[in-house]
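> Test case, fold it:
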Amino acid sequence: MSITCISDGLSHAVRDTEIASANSYQNGYYSAVCGHVVTPASMVAPDGQPCRVCAERDPGHEHRCRERR
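So this is what the prediction gives:
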């Protein structure tokens, strides 16, 4: 899933398992594929520019970002 971070404005790839984990559920932060700790922006806002490192590690990341814009 693509989640835009309010701290850097980039759209990061976050695995479904990370979103569903109890730790993320309790604190509201997610660990992206690139290792960045994501503080999610509003989920109704368009995605920011794709994170280059996430795009390298998750081939479908840029495609998902384009779909949400």
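
> CA only for contacts and neighbour counts going forward, please
Noted.

> Could you pull out the helices in this structure for me?
Using DSSP state H, the helices found in the chain span residues 16-20, 22-27, 52-57, 61-68.

> Can you report how many residues lie near Arg66?
Neighbours of Arg66 under the rule other Cα atoms under 10 Å: 13.

> make that Val44, sorry
Neighbour count of Val44, defined by other Cα under 10 Å: 7.

> Proceed likewise with the subsequent sequence, for comparison:
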Amino acid sequence: MTAERSNDEAAPDVLTVTSVIDSRAHKVIDSELCAPHAVRSGRYEALCGHLVAPAPLIDADGAPCARCVQLDPTPVAPPARRRRRRGLRRLLPV
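From the prediction side, this is the model:
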């Protein structure tokens, strides 16, 4: 998923996929997920060059791959402002 990244039209969508081989969360460009060779083999090339055999999507992400983080072409989005909801805090006990 593209968490903490901006949706710039020029930048490709980058998804995080955890590999069952090394249990690391690698960055994969969305076009790689649809590439014919990847669809047939079920393995996707990460930004760092690692061939990712994806872990089940219900598993938590592994530790991030440092090389993929360095090579991620999408710009970091500014932190989102969090809206405070006060109405429910008054009605519901903590």
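
> Now render the helices of the first structure as JSON lines, adding distance to Ala41 of the first structure.
Putting these into JSON lines (distance: least, Cα to Cα, whole Å) gives the following:
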{"stretch": "helix 16-20", "distance to Ala41 of the first structure": "14"}
{"stretch": "helix 22-27", "distance to Ala41 of the first structure": "14"}
{"stretch": "helix 52-57", "distance to Ala41 of the first structure": "17"}
{"stretch": "helix 61-68", "distance to Ala41 of the first structure": "14"}
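
> The ones you listed: which one's closest to Ile3 of the first structure?
helix 61-68 (9.0 Å; Cα to Cα).

> And the helices of the first structure: which comes nearest Thr4 of the first structure?
Comparing the helices of the first structure by Cα to Cα, helix 61-68 comes nearest, at 9.6 Å.

> Residues in contact with the closest one: which ones?
1-2, 11-13, 46-50, 54-55 (Cα atoms under 8 Å, 6 or more residues apart in numbering).

> try stretch 14-31 of the first structure
Applying Cα under 8 Å, 6+ apart, the contact partners of stretch 14-31 of the first structure are 1-3, 32-33, 37-40.

> And for stretch 56-73 of the second structure?
If you take Cα under 8 Å, 6+ apart as the criterion, stretch 56-73 of the second structure is touched by 11-12, 14, 17-18, 23-27, 46-48.

> And the aligned partner of Arg52 of the first structure in the second structure, how far from Thr74 of the second structure?
Under the alignment by TM-score structural alignment, Arg52 of the first structure pairs with Ala66 in the second structure. Distance, Ala66 of the second structure to Thr74 of the second structure, using Cα to Cα, to the nearest Å: 15 Å.
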